[in-house]
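> Take this sequence and fold it.
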Amino acid sequence: MRIGFIGTGIMGRPMAGHLQAAGHQLWLAPHRSPAPEELVAGGATVCASARALAAAVEAVILMLPDTPDVERALFGADGVVAGLRPGTLVIDMSSIDPIATRDFAARVAEAGGEYVDAPVSGGEVGAKAASLTIMCGGSAAAFARAKPLFGAMGKNITLVGEVGAGQVAKVANQIVVALNIAAVGEALLFAAKAGVDPGKVREALLGGFAASRVLEVHGQRMIDRTFAPGFRIALHQKDLNLALGSARALGLALPGTAGAQQLFSACVARGGADWDHSALVRALEALADHEIARAAP
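Just a heads-up that it's a prediction; the model follows:
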């Protein structure tokens, strides 16, 4: 297919690369940074605007940081909708507001396009390995058109429901991940403060009911102090804001989510907006005045 891709950052760059490797032709509209050299070298066409991109392709994929970014890319003066051809498939793989998503989908449909929201989970590691979990909302027909593209980028691909359902599933995912990071951080910090090697504790827990992907990957990050971003705290904060805002609208209490958001806020106050979200443990360490570290041999 002729695919337009907008948002080739930490996640979007490898995702677009997998599509190119699968034989699809790419058109790129730079967002905040130039088009990646390796994609251009592989034959991608760089467009001056999202409008020009949309006029050339059969499907447009967006992988952008937040709701306003998606709105500008779609509906700005030189946005996707201004150049949209009838029947074009618009796939938003960003993590944004579910209510805004439904509005965006209606506006794209008015312009003659089809819309699928398809946020992802798996982080930079999953994006590079083409093993992302992809949570989709849209019609069965639109999902069927998009699924071969998803197959180049991910493995667990689910049509959750109508438009917006994918974003609801992603918000739920981010609640689980945030609380799991906090739980792993507390557990390893407890071990370290008690004088036990947190690395050995992590190994032991991986063999039992406490095992999780967060314990496996982010537990190791906490021990090794490797907080270069795979998924930035600022982005996870944005996702929890979506969760808490939606919860207020639903009259729903999410106390664990609110607590995790406060820990992220404490990290941001210390200059950590761009730390990996596993660095939430630094807020817990500050409260304990103790840092997780691998015990000396």
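
> C-alpha from now on. contacts and neighbour counts both.
OK.

> Which is the succeeding secondary structure element to the helix of greatest length in the chain?
Counting by DSSP state H, the longest helix found in the chain is helix 165-193. Sequence-wise, the next helix or strand downstream of helix 165-193 (DSSP states H and E) is helix 198-205.

> this one as well, want them side by side:
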Amino acid sequence: MTNVSVIGLGIMGLPMATNLVDAGFSVTGYNRSQPKIDEFVAQGGSGAASVAEAARDADVIITMVPDSPDVEAVVTGDDGVFANAKPGALWIDASTIRPDVAKQLSDDARAAGIRPLDAPVSGGEQGAIDGVLSIMIGGEKADVDDAQNVLNAVGKTIVHVGPSGSGQTVKAANQLIVAANIQALAEAVVFLEAYGVDTEAGLTVLGGGLAGSKVLDQKGQKMLDRNFDPGFRLTLHNKDLGIVTAAAREANVSIPLGATVAQLVGNLVAQGDGGLDHSGLFTQVARSSGRK
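Predicted coordinates for the structure are as follows:
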């Protein structure tokens, strides 16, 4: 399999597509906005004028769009992936969407003769740039095996976690853990600053102990610098936490911490801060503590 199409060239999709080009694949990119396509072409890829054109000759089609309705819009209809991909093509949805939608779309894909994998990713913009994303995959094992070379070009930790929909379920758990970690880190930074501690030194030693995490490594300095340029927007994390809370309710699982953090994220989005990086949770902690 050498022809890969990437539909959705945003913060995550563009570096993923570029890494596929660098790995030697023939890659076609499509995005709703032309400047992103132009940027990808400048980095060695090819551009498509529509979803149908992107899907038509691809052996592997990767979708990386914001939400469940966006995925549905891309894959269904006369101009969608299912109507235009060749039989036997692999469809890898790297978006983060509802598990039930992933399962239904996987069934629809198989009915259309396409092999689906729900394969959401974790690692943020930097992980996408570095090609070290963690990828959790739902689908048939044989299809996962066939997609391995493509997945290796964009990820480092690649795990088949079960049948269709399972990847999205694991991603929901991931987003729950990440949000809770960011909130705890934000509170810790404000706490350290209130006592006049050398915060950079403090985070260094915390990162070397049990409190260490990738969240601390990637988001701690952003909080110290008050730099909340988006790597992953709060509005998207708000959407993801909606998925988590709804799925937990369906399964009769209690997530009191998750529900609290979901409310805090939702508050920031409602106040107009949804464009901040999710480390922007820090701003709410700082304000409520009377600090800047």
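
> Could I get the TM-score for this pair?
The TM-score (TM-score structural alignment, normalised by the length of structure 2) is 0.96; 291 aligned residues with a CA RMSD of 1.4 Å.

> one step back: buried residues in the longest helix of structure 1?
By 16 or more other CA atoms under 10 Å, the buried positions in helix 165-193 of structure 1 come out as 165-171, 174-175, 177-193.

> quick one: it to structure 2 mean distance?
Once superposed with structure 2, the aligned residues differ from helix 165-193 of structure 1 by a mean of 0.8 Å; criterion: mean CA distance after the TM-score superposition for structure 1.

> Now do that helix against helix 198-205, angle only.
Orientation check (axes from the mean of the first three to the mean of the last three CA atoms, to 10 degrees): helix 165-193 of structure 1 against helix 198-205 gives 120 degrees.

> so how far is stretch 19-39 of structure 2 from its chain's centroid?
18 Å (CA atoms, centre = their mean, to the nearest Å).

> what's the answer for stretch 198-209 of structure 2, then?
28 Å.

> Pull the residues that contact that stretch.
For stretch 198-209 of structure 2, contacts defined as CA atoms under 8 Å, 6 or more residues apart in numbering pick out 189, 192, 193, 212, 213, 216, 217, 220, 221, 224.

> And for stretch 277-291 of structure 2?
Stretch 277-291 of structure 2 is contacted by residues 179, 182-183, 186-187, 190, 219, 222-223, 228-234, 237, 264-265, 268, 292 when judged by CA under 8 Å, 6+ apart.

> How about stretch 10-28 of structure 1?
By CA under 8 Å, 6+ apart, stretch 10-28 of structure 1 touches 1-8, 35-36, 39, 42-47, 53, 56-57, 63, 123-124, 127-128, 130, 149, 152-153, 230.

> out of these, which are buried?
So, of these, 3-8, 35-36, 39, 44-47, 53, 56-57, 63, 123-124, 127-128, 130, 149, 152-153, 230 end up buried under the neighbour-count rule (16+ other CA under 10 Å).

> burial measure for residue 265 of structure 2, as a count.
25 (other CA atoms under 10 Å).

> An error on my part: the question was meant for residue 142 of structure 1.
17.

> Check the mean deviation of the strand or helix carrying it from structure 2.
In this structure, residue 142 of structure 1 sits in helix 140-151 according to DSSP H and E. Following superposition, helix 140-151 of structure 1 is found to deviate from structure 2 by 0.7 Å on average (mean CA distance after the TM-score superposition for structure 1).

> Could I get the buried residue list for that helix?
Quick answer for helix 140-151 of structure 1 (16+ other CA under 10 Å): 142, 143, 146, 147, 149, 150, 151.

> mind listing what the first one touches?
Same thing as residue 142 of structure 1. Contacts of residue 142 of structure 1 (CA under 8 Å, 6+ apart): 89, 114, 115, 116.

> quick one: residue 164 of structure 1 from residue 76 of structure 1, how far?
Computed as CA to CA, to the nearest Å, the residue 164 of structure 1 to residue 76 of structure 1 distance reads 21 Å.

> Tell me which of those two has more neighbours.
residue 164 (26 against 15).

> Now for the closest residue to the more buried one other than its chain neighbours, how many residues are close by?
Leaving aside its chain neighbours, residue 164 of structure 1 sits nearest to residue 98 (4.9 Å; criterion: CA to CA, 6 or more residues apart in numbering). Residues lying near residue 98 of structure 1 (other CA under 10 Å) number 24.

> Identify the residue of structure 2 aligned to residue 98 of structure 1.
Alignment note (TM-score structural alignment): residue 98 of structure 1 maps to residue 99 of structure 2.

> quick one on the thing from earlier: Serialize the contacts of stretch 198-209 of structure 2 to CSV and add fields for distance to residue 135 of structure 2.
Converted to CSV, the contacts of stretch 198-209 of structure 2 look like this (distance: CA to CA, whole Å):
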residue, distance to residue 135 of structure 2
189, 30
192, 34
193, 36
212, 22
213, 18
216, 20
217, 20
220, 24
221, 25
224, 29
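
> Neighbour-wise, which one of those leads?
That'd be residue 220 among those, by other CA under 10 Å, with 24 neighbours.

> do you know how far it is from residue 226 of structure 2?
Per CA to CA, residue 220 of structure 2 is found 10 Å from residue 226 of structure 2.
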